[in-house]
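**Student:** Structure, please.
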Amino acid sequence: MAKLFSFGFWNSVARLILRNRILIILLIVAATLFLATQWKNMRFSFTEANLLPDDHQANVDYNQFLDKFGDEGNVILLGVNDSTLFKPKNFLAWKQLTQKLEAYPEVDYTISISNLQQLKKFENPSRFEMVPFIPEENPTETQLQEYQEQLYNEMPFYENLVYSSHSNTLQSAIYLNKEIVNSKERKVFVLEELQPLLDNFEKESGIDLKVSGMPYIRTLNSQNIIDEIGIFILAALGVTSLIFFFFFRSVRATIISMVTVCIGVMWAFGVIGLLHYEITVLTALIPPLIIVIGIPNCIFLINKYQQEIKKHGNQAKSLQRVITKVGNATLMTNITTASGFATFILTDSTLLKEFGIVASINIVAIFVLSLLIIPIIYSYMKLPKQKHLKHLNKRWIGAFVGWMEKMVKHRRISIYITALVLLVASIIGIYTIKISGSLLEDMPQEAQFFKDIKFFEQEFDGVMPLEILVDTKRKNGVLNSATLKRMEKLEEHIAEFPEFSQPVSLTRLVKYSKQAFYNGEPKYYQLPSSQEQNFIMPYTKGFSSQENLLTAYVDSTGRYARITTFMKDIGTDKMEELEEDVWKEVHKIFPEERYEISMTGKALLFQKGTNYLVKNLVLSLSLAILLIAIFMAWMFRSFRMIVVSLVPNLLPLLVTAGMMGFLGVPIKPSTILVFSIAFGISVDDTIHFLAKYRQELKANNWKIKRSVYGALRETGVSMFYTSIVLFFGFSVFMISSFGGTVALGGLVSATLLFAMLANLLLLPSLLLSLEKNIADKEILKEPAMRIIDTEEDEAEIEKEETRNAKKK
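**Tutor:** Alright, predicted model coming up:
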């Protein structure tokens, strides 16, 4: 059965490819053109990645909040820490800037020092009205200084809304239309309208503007992702083509490989568009991943073609044997790599599921493209020149192979001790790993918008909204005096934490109304008593329903209220502590039979999503190990061989996890991918080595040592080649400005380097030390599928080729 599959199937495939070259090329061109038409369906993500399943309680709470109040992250903040803003010229420029912003249809309204409203009491009839805080069109410098003093000393309502409680920093809030917050229109407005307007203001006034707020952060962050896709692709092409040329010293071989992987990249974008998936931080990695993973396919195929040419000089026979002999090996290695990515499909996270689907599809696709394009293109070209075959002597890495053989032969104890020390150290490091659920941690920290985030954190105690939804379970329940006092008590508790800003809610407006009732005296900025409410109530008629602040923090029925605070960039552990503390206070203040409270917001969702993904990490990695173990069991039909083969692949994962602990790299959505990706790729070397070892055992009459050294010499070179390509290919991601992508590239590169050394040193050492237990003919049975051809297989291929020649 194995021979039938190996010879019959792959010979048929080879004949099919070489006899239908024009048709296959036309089909590839047609498929590429079709997938290119799907690029228009690619969507760039305009929101933070939602890492939780749709039916998770945190998502349910968040969606309920959105139903009541719309998107909570619709504010863009402008910050100024410059006393010259209160000079008449600069103040007028600031006022004109605010007016221009309000004129945009994308902007609902703005709150700024130049258009600030002050609540005032009027008689005949009794009423409150919002009047301009600075009524003059062109105030003098003296007037502006007086208004500045009044703002800081007499208007606590605007503390941390317009002015900082820590310094003289002022901020303007631009409230975007909630319909465009998660759409392309937001990106167009921020990049093409807002940014040039603010740059022009800075240039003309000389005032340094700080800009932040979730819509702004999301837009610039997603634009950085878009910009980096092109950089990654070019860098991956550049690095892999240089390494490829260094190995083969052939321009045409390099060009053929680059064409192949470029088509693979076009297909990757096409698949994303065809499935209507968003381009996120994760899916943006797939095109360069295809280049990095596709180049080893090209190395195997072109290397085999040149070996065959050197052996007998017959081009047709060489191309036939490239497909027949290398087809199995490349298929198996690509299947195991795809399996590592495919495990993400089984998670409930939409983000990871989409990444797993697109990556696994395109890894199989790049295998198919390599197997079709390379033999067909070479079939139309002249035979390689002798200078192109010089690299086959491999003299330049002879010393490396000799060193490996010497280590395995004489230093096995040293290898085991080193592996044991690494294992113990890794376990210690693993216990120090932290989990990070920070929304901002992976953002480019050298970017100006990230520096502005830190400015707002310092001045206004955070930019990431945390929302508390209060359900009073009755109409107009939020206006009840007892409810307002409970809300105020919770807000005072939240304000005690330096990680949170001063909360904003209906209570601010109610306090302000009492202050206005007492003619603006700051000492009366407090909740009114029941008796005072009776006096104040007549003044609020005809006022409350029209004010932006009230409608933003109370729903139309008066049943629901929101309390908004802004968080600093804190990690998962700290966030969990604070959340637990706030919940304790909530349960004390709000009786469960009268109130229903939920806590939500993007930052909280992201933190819970990170914890959820960490749990899924164990699942996805376990599935990857199980899938590949089953696959190897089917191929080698030996349980002991499976155990031996998993050891050198699991140790590098543990070493990497230990490195993360010692280097302070936390577990987060980006670094979670490292383990499944690296395991799926590194196991390829094990398959190659064990397949060659099985072949050597048979050829050497089951002499263990001779077989191990023979396998090491034969596979060491190709494993070195591909590992070098993968190492430098994944290192490309380290040029990213995103911390998570840098960590992903560095960790996968390090893991693959450890895996290569483990497969070339630890695996053969284990085979030699356990020779009596795993080399028995009954235990190491005939494999279900041939990966590497034996001399018998060569004879079979010769017979098959002879039969085909006679038929012709």
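
**Student:** C-alpha only now, for contacts and for neighbours.
**Tutor:** Noted.

**Student:** where do the helices sit along the stretch 701-808 of the chain?
**Tutor:** Using DSSP state H, counting those that start in this stretch, the helices of the stretch 701-808 of the chain run over 704-731, 739-757, 763-769, 771-774, 791-807.

**Student:** do the same with the stretch 301-450 of the chain
**Tutor:** When assigned using DSSP H, counting those that start in this stretch, the helices of the stretch 301-450 of the chain occupy the ranges 315-342, 350-379, 398-410, 412-430, 448-460.

**Student:** Reformat these as CSV; add distance to K95 and mean neighbour count.
**Tutor:** CSV is the format used below for these (distance: least, CA to CA, whole Å; neighbours: other CA atoms under 10 Å):
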stretch, distance to K95, mean neighbour count
helix 315-342, 54, 23
helix 350-379, 43, 21
helix 398-410, 71, 16
helix 412-430, 55, 16
helix 448-460, 22, 19
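
**Student:** which residues are contacting stretch 196-211?
**Tutor:** Outside stretch 196-211, the residues that touch it by CA atoms under 8 Å, 6 or more residues apart in numbering are 76-82, 85, 90, 93, 97, 449, 452-453, 455.

**Student:** Make a ChimeraX selection of the buried ones in those.
**Tutor:** Selecting just the buried residues from those in ChimeraX takes one command, with 16 or more other CA atoms under 10 Å as the test:
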select :76,77,78,79,80,81,85,90,93,97,449,452,453,455
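
**Student:** here's the other one to compare against:
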Amino acid sequence: MHAEKILEFGYRHQFITLMLLSLLSIASVFGIFQLKTDTSYESFISENDAGWPIYSETVKNFGSDNTTIIYIKDEKIWTPEKLLELENLVRDLESLEKVEKVESLFSALSIRDEDGFLNINPLMDIAPYDQMEADQVRENALYSPLVKNNLLSEDGKTLAINVTVDRSQRDPEFNLSFYKQLDELLVPVEKDFDEVFQVGPPRLNVEIERSMFEDIRLLVPLSSLFLFGTILFFLRTGYACFIPITTSALSILWTFGFMGFAGIPFSLLTAIVPSLVIVIGSTEDTHMLTSYIHGLDDEKPDRIKALRFMVKHIGLPIFITGFTTAIGFFSNALSEIPLIQNFAYAASFSMVANLICTILFVPLVLSRTGPLKNNLGDESGEPTGLIGKIVKLLDRVSDFHGSKVIITTAILLIGLGYASTTVRVSNDPLSYFKGSNTLVQNADTLHDTLSGMQIFYLTFNSNKDHFFQEPENLKVIETITDILREKENTVSKEGKAFDKVIALSDYVALMNREMNEADPAHYRVPDTRREIDELLLMLQRDDVERFATYDYSKVNIVVRHNISDSHELNVIRDELEKEIRPLLPEQITYHFSGENLMINRAAESLFSSQVSSLAILIVLIVVIMTMVYTSFIAGLISLIPNLIPVIFNFGIMGLLDIPLNPGTATVAAIAIGIAIDDTVHLMTRYAEICRRETDQQKAAKLTIHSQAVPVISTSISLVLGFSIFAFSNFQIVAQFGVLAAATMVYALLSDLLVTPIVLRSVRIVGLYDIISLQISKHILESCPLFENMTPYQIKKAILLSQLHSYDENHVLLQQGEVDRKLLVVLEGKVEVIRQSDGSETKLAEMGPGSVIGEIAFIRQGVERTATVRTLEPVQVMSMEWESTKKGLRFYPHIAAMLNSNLAKIIGERFIKTTEDLDEARKLEGSLAS
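**Tutor:** Below is the predicted model:
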């Protein structure tokens, strides 16, 4: 079934179309009821990440790293009353389901020398009874390096309660429910303290969900408003606004239903799909409406006639662009990050849904209630108003500065191409938010006052019992701990990389110091196994379970930091590995582990998946465009205006230090999928115009004139639509929107400036045009110009020429004129006459398949020796020397066959002329005798 037939289905079978649209919408409603929300950490980590087994083993040995830090600040926090309230809070936290451990001043140890004796006790089992006892607890807490900047700030006015939960089973709903439990406990506490908040994975998930729905409430109406404005401004009819809003609404409904049935959750990225549908889906509606309005007859407007005009002109481009846009989104499914994969599935489905909805709904509505007034003028005429001024400027640039445009573009491509090599990757959930977000501000406050909310483990495994009770082995851990503690942030240059580092060696070193009358020189691991064993015997298993296994064959270093840029953390981790590896004996293996690190590691796959998705998309587009326009050159040309925006995008990212993250990683593939839309419409229109216009430069100019309104209006609509995402609560969504908007600008300029310059150097023929061209079997079999050519090659040769229709008694060639035109009669009859002394002599009558004017075609400056005039309505194929030479240079096989046949025709006619002359001489001789 042809594309035109599919587009006609909507208005030819209106009842079936309405039923189909209704049934799909009703079914989608049931799917929506199954739609779930997922903002968990797991959606940021590849399911195939090699770190999962190591992470699971680490959690099993040393406990979970899913820790929420409750921040409590008060100028008078060290009063018995406030400490009692905090004790009650700690007990309530310990009673919560799934809580693995609660670390606070009520569980922390006080390790201190008192009158020559080592005192190891909890800082406080219960809240102090009086102020003196409270002051003593405060002094002991500030004295301990294990407590300071971990559970208590240096000024003693801020303390932390670290709540670690069991995450042995991955449940996307757990963090949300746990946050609510904590929040309920903190509400009554907030009124009695200066500042109280929680930070950690549960809070992060809640902030993502809250911000998602805030975005939807803001961005969807804004997208609709901008869509209304741009369509109304460019198409000059309020009616045009109704159609894209309706198709977008239906597409969104179907997409949400699909997500529910397919188990695709509502997430940070899928939340922007509704706005994307409104912004992107409206482009084809605009092209269809523009074509429909151009098809209206000013004197006798007819909706069905206008619809047929629309279907004929944009049928195939609609399907090509819909497919490539969907492929652009779907190519992101190559990413290993579930968040991006789900977005790719949902967004690509939404584009397909929008295509189906558009081709069914738009013709149906236009056939019933479409406008009957053409506000845009003749399609072949120059556009007016603002777009008219833009087109005139483009004409001048193209005519007089074409080479400068190409040179400037090439220079920019080289410069920005180099800048694109500096783009870094990042995938930290905290960096998804803007700096103004309260969670980010709270995390910074925690970092400045205590230690950052981010946690990872560095574990060491010897596979030998009591291995780390040996002094030489524990000293290695002590050295590595010191390296971590002193590690500078070599990327941001903002001082120390980590806020707090705690290991088993710290407990042993602190006890050793206090055993030696608090002498700082003894803050180190002892030199003998006996001393270490004696010190460890003074500790309970609960005190060090996060730092060593019961048999001391494995140890763990807990690191807290505030690095929210995964690129920074990955660089620092790589540097650490180079420093750590030489220090370790051969029998010790080590691993960095933690959900945070796996999320960061997933960032490394962003680049490779981006390259893969772009490569696949580019190959698909070249294949599709090569098939559609029957030329590999045409396929490559279609890429030029679409690769330029991609290179510009990555170059700008490099210059502005915008990272490749789950938001920005999707821009390039999406941009190609969308930008190809205008390119397809331009190339299709150019191919149509070239069939009647021999001057390819003029054809390129007319192409821009006819497509300026839809191309510029849809591009501006896309730019404004994507710009709306700058108002998102999420930094990565805002970056996505701004970059996508900028890329649409690059694509528009590329299509309007570069594409015409490239197009005018080539002739293209559409596959559909070849298939649909009706040529009589007689011509295919008998025309000498097409001898030994396949029907496909013949049709392509005809379409690479100009097709003209003329009425009866029209002069096709005039005797005495000089031109280089070859004609092939396709339909009708013509006569060849010679004019002499005011009289005409009919030399021949020619019909379909006849070749006329071959001598003047191949030789410059030859006058026509006869006049060719139509005897009835005819259709002829016209080949002009210069345009044919240009048009066939990318089709050498067809050109060679035409030249061979043309030479044969000329040779045969030369022989025929020679024979006729011989006959004439013989006749003259016989008459003379």
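
**Student:** about what we covered before: could you say which one of the helices of the stretch 701-808 of the first structure comes nearest to L484 of the first structure?
**Tutor:** Smallest distance to L484 of the first structure across the helices of the stretch 701-808 of the first structure (CA to CA): 42.8 Å, for helix 739-757.

**Student:** Tell me how many other residues crowd the counterpart of I580 of the second structure in the first structure.
**Tutor:** Using TM-score structural alignment, the equivalent of I580 of the second structure in the first structure is V586. V586 of the first structure is flanked by 21 other residues according to other CA atoms under 10 Å.

**Student:** count of neighbours near the residue nearest to V586 of the first structure when sequence neighbours are not counted?
**Tutor:** Leaving aside its chain neighbours, V586 of the first structure sits nearest to L490 (6.9 Å; criterion: CA to CA, 6 or more residues apart in numbering). Close neighbours of L490 of the first structure, defined as other CA under 10 Å, add up to 20.

**Student:** Out of the contacts of stretch 196-211 of the first structure, which sit inside strands?
**Tutor:** 76-80 (DSSP state E).

**Student:** farthest pair in the residues you listed?
**Tutor:** Going by CA to CA, the pair spanning these furthest: I76 and V80, at 13.6 Å.

**Student:** how close does the residue at minimal distance from the centre of the second structure get to T743 of the second structure?
**Tutor:** Against the mean C-alpha coordinate of the second structure, by CA atoms, centre = their mean, the closest residue is T666 at 2.3 Å. Distance of T666 of the second structure to T743 of the second structure, given as CA to CA, to the nearest Å: 12 Å.

**Student:** which ones are touching the aligned partner of L712 of the first structure in the second structure?
**Tutor:** Under the alignment (TM-score structural alignment), L712 of the first structure maps onto I704 of the second structure. By CA under 8 Å, 6+ apart, the contact list for I704 of the second structure reads 391, 682, 752, 756.

**Student:** Same list (these) but as CSV, adding distance to S926 of the second structure.
**Tutor:** CSV is the format used below for the contacts of I704 of the second structure (distance: CA to CA, whole Å):
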residue, distance to S926 of the second structure
V391, 71
L682, 66
L752, 71
P756, 65
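
**Student:** Which pair in the residues you listed has the greatest spatial separation?
**Tutor:** Largest pairwise distance in the contacts of I704 of the second structure, by CA to CA, is 14.3 Å, between V391 and L682.

**Student:** rewinding a little: do I have it right that the residue nearest to V586 of the first structure meets H587?
**Tutor:** No - distance between L490 of the first structure and H587: 10.3 Å, which falls outside the contact criterion (CA atoms under 8 Å).

**Student:** so what's in contact with those two at the same time?
**Tutor:** If you check L490 of the first structure and H587 against CA under 8 Å, 6+ apart, no residue is contacted by both.

**Student:** Would you check how far apart F232 of the first structure and G340 of the first structure are?
**Tutor:** 22 Å.

**Student:** for the longest helix along the second structure, packing partners?
**Tutor:** Counting residues, the longest helix found in the second structure (DSSP state H) is helix 892-928. Applying 3 or more CA pairs under 8 Å, 6 or more residues apart in numbering; DSSP states H and E, one finds that helix 892-928 of the second structure contacts helix 854-858.
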